[in-house]
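In: no sequence for this one, just the structure:
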């Protein structure tokens, strides 16, 4: 496949609506300066930030130090918060989850994924804030489905745009749920979320731009292909995620915040900080049924 051609590759750092934007790579990621995310944003700032996330796919802000309520309030300005299906079953109803890795609770080590891609209406935006960060390790990586799509030739784009992929909760997720909540919750989760078909190429709801919508952790099979061909196709596509040219890697500091587009990226957190402590808060905003590039 050819080297990706990104429309961001020649753009310098910019100032948008009074916000200083520092691009991180040619394909994905930017740091926004000049925002206080702990305070309510002006309506125009919300709009600008949403536009920046749509453009750069993941946006970072340093030195924010949000508490849980500030984290919730920030995300709420972009839409209603999602409740994880497990939280719905346990009755916790919590929209904010705390990821607290310690020596006694080692990191889960989930593969590349898009959050809740196995649900009918997956999340729109993800919000992650750093609370306690180890001296080294624990970075998070995002990969651009838009850059991966741009690598395909026209015939490959048409083919991928016509395909659908079955997504379902994977064994690692189910084992984690079982360990924390028991077998009954796992059985109910499986019953409530049967395998679902999602488009391989997804259009952004606001910009209309296409992106490969890849979620290796949850993508089980390409619809219409036998198992062997499905594995080959998914292997070829998922391999593209590992190219550093379509990635951004963020080294966290306490107080950092990341906001990302769940509809055009996938991500994973590294576990090389274990057994050191790493504490993060995360939430997502509700989304809509994915729009397929093939109609």
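Out: That came through fine. Worth saying up front: this structure is predicted, and the values here are computed from it rather than measured. Residues are numbered from 1 along each chain as shown.

In: Going by C-alpha atoms from here, please, whenever you check contacts or count neighbours.
Out: Noted.

In: The stretch 101-250 of the chain: strands as residue ranges?
Out: Taking DSSP state E, counting those that start in this stretch as the criterion, the stretch 101-250 of the chain carries its strands at 125-132, 140-144, 164-167, 196-199, 201-203, 210-212, 219-222, 247-250.

In: for the second one, packing partners?
Out: So the one you mean is strand 140-144. Judged by 3 or more CA pairs under 8 Å, 6 or more residues apart in numbering; DSSP states H and E, strand 140-144 is in contact with strand 247-250, strand 265-269.

In: Next, the angle from it to strand 265-269.
Out: With axes from the mean of the first three to the mean of the last three CA atoms, to 10 degrees applied, the angle from strand 140-144 to strand 265-269 works out at 160 degrees.

In: now swap in the longest one and tell me
Out: Strand 125-132 and strand 265-269 meet at an angle of 20 degrees, taking the same axes, to 10 degrees as the criterion.

In: from the chain's centre, how far out does strand 125-132 sit?
Out: Distance of strand 125-132 from the chain centroid (CA atoms, centre = their mean, to the nearest Å) equals 12 Å.

In: and here's the other structure:
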């Protein structure tokens, strides 16, 4: 018999609904919105190792659409259990080999299903220990991921917090004049990993320009997506714009486009749109990548940090 893939093995081994001791009772789970925060809710009482009822998964999906970030506390999972839980919410994100992303492998061109986000030697060494500016994952691909789950296994004593930004609230707070101006614009986000590959020893984001002017070379493929995208479940509008990597507005002059992007990026960073998460071991944070950005504070290089990320497939933004 052919050996199973990691994801197939995870679902094959997952607890079954018909076994009463393996099924989580929906009444054990509480969802509590974060008080006085721009987004986020805490989920307690859930054991991600157990089979979850349809009622529970539907409730969690509704909560994610409403709060954009769900924080599951006190989890203890291996990779297969983690994959089985994540697969309740969608297919695993698998980009094509011609669109490199974090942890794309040299032999296949695609990342593993479970990506170690770490500075710990031998655990992946992805993202290092420095600051990461606010971004949406996989924004430069033709089909960006819908969401991601990040599981905290080992944490530094200092720093390493993750902040999420609510880009629905950021859009809603714009003036009617600006909304009218940007609602029909398309934005190209250029792939920072292509830039890193073409400049050996660079980190991609840190070395890319903030805006691509027409006289600058194009690195990698260009996929225009709406600057203002619609959430597919709620219909709410959000700014689909990160704050650091190279971008370009379609059919907009260089100076006008550069100035507009700089204005919108400064707006997104306002404190009223953000929530900073202080990690605890066993946290799983599940976020909607379609309408949020996330960033990370730096931490000491000698302190170990190991989290594991699973990203879920998305559709073409509209």
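Out: Nice, thanks for sending it over. Predicted model only: the values in this text are computed from it and were never measured.

In: where does the TM-score land?
Out: The TM-score (TM-score structural alignment, normalised by the length of the first structure) is 0.82; 268 aligned residues with a CA RMSD of 2.9 Å.

In: still on that earlier bit, is it possible to get TSV of the helices and strands packed on strand 140-144 of the first structure that adds distance to residue 16 of the first structure?
Out: Formatted as TSV, these follow (distance: least, CA to CA, whole Å):
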stretch	distance to residue 16 of the first structure
strand 247-250	21
strand 265-269	23
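
In: of those, which approaches residue 232 of the first structure most closely?
Out: strand 265-269 (19.8 Å; CA to CA).

In: And the helix or strand that comes right after that closest one against the second structure, how far off on average?
Out: Along the chain past strand 265-269 of the first structure, the next helix or strand (assigned with DSSP states H and E) turns out to be strand 278-284. With mean CA distance after the TM-score superposition for the first structure, strand 278-284 of the first structure departs from the second structure by a mean of 0.5 Å once superposed.

In: which of the helices and strands packed on strand 140-144 of the first structure sits most buried?
Out: strand 265-269 (a mean of 23; mean count of other CA atoms under 10 Å).

In: Which residue range of the second structure does stretch 225-234 of the first structure align onto?
Out: Under TM-score structural alignment, the match for stretch 225-234 of the first structure in the second structure covers residues 252-261.

In: Using the centroid of the first structure, identify the residue furthest from it.
Out: residue 226 (28.6 Å; CA atoms, centre = their mean).

In: From residue 98 of the first structure, how far off is that residue?
Out: 40 Å (CA to CA, to the nearest Å).

In: Please apply the same query to residue 154 of the first structure.
Out: Residue 154 of the first structure is 42 Å from residue 98 of the first structure, where distance means CA to CA.

In: closest one to residue 88 of the first structure among the helices and strands packed on strand 140-144 of the first structure?
Out: Among these, strand 265-269 comes nearest to residue 88 of the first structure, with 23.9 Å by CA to CA.

In: Identify the residue range in the second structure corresponding to the closest one.
Out: Under the criterion TM-score structural alignment, strand 265-269 of the first structure matches residues 292-296.

In: The matching stretch against the first structure, how far on average?
Out: Stretch 292-296 of the second structure sits 1.0 Å off on average (mean CA distance after the TM-score superposition for the first structure).

In: which residues sit against that stretch?
Out: 68, 131-136, 160-168, 242 (CA atoms under 8 Å, 6 or more residues apart in numbering).

In: Report the separation between residue 150 of the second structure and residue 287 of the second structure.
Out: 9 Å.

In: can you name the residues of the second structure that stretch 281-288 of the first structure overlays?
Out: The counterpart of stretch 281-288 of the first structure in the second structure, using TM-score structural alignment, spans residues 308-315.

In: same check, this time on stretch 133-141 of the first structure
Out: The aligned range for stretch 133-141 of the first structure is 155-163, by TM-score structural alignment.

In: Residue 60 of the second structure falls within a strand, correct?
Out: No - applying DSSP: H, G, I helix; E, B strand; the rest coil, one finds residue 60 of the second structure to be helix, outside a strand.

In: What's the match for it in the first structure?
Out: Per TM-score structural alignment, residue 60 of the second structure is aligned with residue 49.

In: With residue 241 of the second structure instead?
Out: Under the alignment (TM-score structural alignment), residue 241 of the second structure pairs with residue 214 in the first structure.

In: Chain neighbours aside, what residue packs nearest to that match?
Out: residue 266 (6.5 Å; CA to CA, 6 or more residues apart in numbering).

In: Appreciated, that's everything.
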